[in-house]
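Q: Sequence first, then the predicted structure, then my questions.
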Amino acid sequence: MMAARAVDSMATPFTREPRGRLEARVPLAGLTSWRVGGPADWLFQPADLDDLVEGLRDHADHAPQMPVTFLGLGSNVLIRDGGLEGLVVHLSGVLNERRSLDGERLLLGAGLACAQAARFGAREGLVGAEFLAGIPGTVGGALAMNAGAWGGEIWPLVESVATVDARGELHTRTPADYTIGYRSVRGPADEWFTGCVLRLAVGDPEAGTRRIRELLRERSAKQPLGLPSCGSVFRNPESDHAARLVEAAGLKGLRHGAAEISPKHANFITHDGAARAADIEWLLRHAQAEVQRRFGVQLEPEVRVLGRPAGTNEASEGTA
């Protein structure tokens, strides 16, 4: 975990007025799938890629000490109740391009929802990415964590990715530039994904669409989709399942405040709309501790825990 850093939350991130949205102290709960968390010091939703590049260049010259966090659909983050320091770049609904290239590849923007990407691929008669329909995030988020479902992962499909760095410079990279693992991606520092090209197989559009429907029915039957959650909280340990371990520890259905380890699926933490981020984080840490105590297994979160606890002025940031 990175050390806490103090910043001047009143400082502006840019000298210019962007074409997109820039606001101070914007609540982030509504921008995450858990529907909890405090405000961003600054929220920037660029109008397009050029606006993003210009904003990052301005930020690098004007306020380089201010942290930058990229946020898509907010499905893989727990933002603490004190909010996020610095500049939050919100890409959901932006950079959502989708195009078929030469009948075998898809060009996808980082802000495109994974479910939209899956459906588009099926309509184009390309198969292999149907599993993306079950990932509740954006393409950029999926690239950042090598998201997967039903045995599929996104990086085996990747031909190339487009990124932007902290100084607003654009790059095109290949999988060789990254170390890819199970729900893990390590690459050049201070770069964020803006899009990718996936190489898929030619198939039957109707069959692909049917497969997506089947996968979504299975997901609905097994997961508590009607309540706020982040999807799976923990990575599966090698040769085991996080849900089995949490349930075997007797934690299924455990509540803290308004948050609950789901009685339907023990690798989900849900709430009824009244929880605080602190309630969810307590359950996450408690499940880790109990599984470690009882089975000697250290559960690694898939979700990133970010920001300040309520009532603090310094931020802590990192993977839980």
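A: Received, thanks. Remember, predicted model here, so these are calculated numbers, not experimental data. Numbers count the residues shown, from 1 in each chain.
Q: going forward, measure contacts between C-alpha atoms and count neighbours the same way
A: Will do.
Q: now the strands: where do they sit in the stretch 51-200 of the chain?
A: 68-71, 77-79, 84-90, 98-101, 105-109, 126-127, 148-149, 152-153, 158-165, 170-173, 179-181, 184-186, 191-199 (DSSP state E, counting those that start in this stretch).
Q: Quick one: closest of those to residue 289.
A: Among these, strand 77-79 comes nearest to residue 289, with 18.5 Å by Cα to Cα.
Q: Buried by neighbour count: which residues of the closest one qualify?
A: Across strand 77-79, burial judged by 16 or more other Cα atoms under 10 Å covers 77-79.
Q: again, but for stretch 171-182
A: Within stretch 171-182, the residues scored as buried using 16+ other Cα under 10 Å are 173, 180.
Q: First-to-last residue distance for it?
A: Using Cα to Cα, to the nearest Å, the end-to-end distance of stretch 171-182 comes out at 24 Å.
Q: what about that stretch, distance to the chain center?
A: 18 Å (Cα atoms, centre = their mean, to the nearest Å).
Q: same question, stretch 288-306
A: Relative to its chain's centre, stretch 288-306 lies at 19 Å (Cα atoms, centre = their mean).
Q: and if you look at stretch 57-70?
A: 21 Å.
Q: Check which residues of that stretch are buried.
A: So, applying 16+ other Cα under 10 Å, buried residues of stretch 57-70: 57-60, 62-63, 66-70.
Q: Of all pairs in these, which one is the farthest apart?
A: Pairwise over those, using Cα to Cα, the maximum falls at 62 and 70, 18.6 Å.
Q: And here is the other one:
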Amino acid sequence: MGLFNAVLSLSGAIDTDVVEDERLARHTSYRIGGRAALFITCHSYHALRRAVEALVREQVPWVIIGKGSNLLVSDAGYNGAVVTLGREFQRSVLAEDGVTLTVGAGAMLARVVNAALSRSLSGLEFAVGIPGTIGGAVSMNAGTRDEWIGSLVEDIVTYKPGEGLRHYGHDDVFWAYRETGIPRDEIILEVTLKLHPGDKSEIRSSMERSLVRRRRTQPIGSASCGSVFRNPPDRSVGAMIEECGLKGFSIGGAEVSPLHANFIVNNGTATASDVVAVIQHVYEKVKETYGVALKPEVKFLGF
């Protein structure tokens, strides 16, 4: 592994910040995780391409993350490079038609939702309160059981390492609940959303209702990764876990939320091992009770 050579290649490179031995707990909503050998922030497309090419050339394992809102990092960390998108990937541009919004993949979803509200554009109300970046939201088709961000996507630009830029129209991509057909070996750089004009007061009211509902039913403010498991077809995984009597179940500092059973929260002292143990217990209990093998929504790094 050429970590040393990779650092030499990238240190001082334009639009690139390189940090060695970075604590990943600082970069996840779980506030859990060991250290990454390298943490690289790329502020432009050329910086990203240069960084990935250097990592591939030096045979350094690498992964790209957004804001770590659905990520659980091992206590041992990640013996490779974690890459994240910086300045150039946080911009947004509204087209002349007044409804087509092009956003960099590193932009926070919350900022885009608020930008749509300020311009009286409707369509993103369901996304209020969902953490993370636009790139992360599109890669997992974030949303509710009934509304997904994929329905608003008009165009996607990705980077395929070794090949360059690729473009996808909405109909080029398979969209489903918590799933897209965007190739996993490509990095989302930019997303174009098609919104529609609306009444600002109605948009704001809809967002406020959604926020009230989230705050009433989810442990907003607690350290978590959001929903841990995907809902099986026509079932509520939260209800299934609750019916197994697992609300409040804990191991170490990790607990099944008493507010919503599909959230596992870090009560302040949880390790990644604690969270994994709780996830495993919930999985086994639900399978034993219902015969359903739950699929994790949370992503794992370093395990």
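A: Arrived safely, thanks for sending. On a predicted model such as this, the values are computed, not experimentally measured, just so you know.
Q: ok, and the closest non-adjacent residue to the aligned partner of residue 173 of structure 1 in structure 2?
A: Matched to structure 2 by TM-score structural alignment, residue 173 of structure 1 sits across from residue 168. Nearest non-adjacent residue to residue 168 of structure 2, counting by Cα to Cα, 6 or more residues apart in numbering: residue 156, 5.1 Å away.
Q: my guess is the one you found meets residue 171, correct?
A: No. Taking Cα atoms under 8 Å as the definition, residue 156 of structure 2 is not a contact partner of residue 171, at 10.9 Å.
Q: Please, where are all the strands along the stretch 151-300 of structure 2?
A: Counting by DSSP E, counting those that start in this stretch, the stretch 151-300 of structure 2 has strands at residues 153-160, 164-169, 175-176, 179-180, 187-194, 196-197, 250-251, 254-256, 264-266, 299-301.
Q: Of those, which is nearest residue 112 of structure 2?
A: Nearest to residue 112 of structure 2 among the strands of the stretch 151-300 of structure 2 is strand 187-194; the distance by Cα to Cα comes to 10.3 Å.
Q: Tell me what angle the closest one forms with strand 100-104.
A: Strand 187-194 of structure 2 and strand 100-104 are oriented at 160 degrees to each other (axes from the mean of the first three to the mean of the last three Cα atoms, to 10 degrees).
Q: which residues does the equivalent of residue 125 of structure 2 over in structure 1 contact?
A: Under the alignment (TM-score structural alignment), residue 125 of structure 2 pairs with residue 130 in structure 1. Neighbouring residues of residue 130 of structure 1 by Cα atoms under 8 Å, 6 or more residues apart in numbering: 118-119, 121-122, 208, 211-212.
Q: what are the ranges of the helices in the stretch 201-303 of structure 2?
A: Shown for the stretch 201-303 of structure 2, the helices assigned by DSSP state H, counting those that start in this stretch span residues 237-243, 272-290.
Q: Turn those helices into CSV, columns for distance to residue 1 of structure 2 and mean neighbour count.
A: CSV is the format used below for these (distance: least, Cα to Cα, whole Å; neighbours: other Cα atoms under 10 Å):
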stretch, distance to residue 1 of structure 2, mean neighbour count
helix 237-243, 42, 19
helix 272-290, 26, 17
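Q: Which of these sits closest to residue 150 of structure 2?
A: helix 237-243 (22.3 Å).
Q: before we move on, the earlier item: of the contacts of residue 130 of structure 1, which stay in contact in structure 2?
A: Retained in structure 2 by both residues aligned by TM-score structural alignment, their matches' Cα atoms under 8 Å are the following of the contacts of residue 130 of structure 1: 118, 208, 211-212.
Q: and these as a markdown table, adding distance to residue 102 of structure 1?
A: Below are those laid out as a markdown table (distance: Cα to Cα, whole Å):
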| residue | distance to residue 102 of structure 1 |
| --- | --- |
| 118 | 18 |
| 208 | 19 |
| 211 | 23 |
| 212 | 23 |
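Q: Now list the buried members of those residues.
A: Buried members of these, scored by 16+ other Cα under 10 Å, are 118, 208, 211-212.
Q: Any idea how many residues pack against residue 16 of structure 1?
A: With neighbours defined by other Cα atoms under 10 Å, the count for residue 16 of structure 1 comes to 12.
Q: Check whether it really touches residue 59, as I assumed.
A: No. Here residue 16 of structure 1 does not reach residue 59: they are 9.5 Å apart, not a contact under Cα under 8 Å.
Q: aligned partner of residue 67 of structure 1 in structure 2?
A: Aligned partner of residue 67 of structure 1 by TM-score structural alignment: residue 61.
Q: repeat for residue 87 of structure 1
A: Applying TM-score structural alignment, one finds that residue 87 of structure 1 aligns to residue 81 in structure 2.
Q: who's in contact with the aligned partner of residue 241 of structure 2 in structure 1?
A: Counting by TM-score structural alignment, residue 241 of structure 2 lines up with residue 246 in structure 1. Applying Cα under 8 Å, 6+ apart, we find residue 246 of structure 1 in contact with 252, 266-267, 287, 291.
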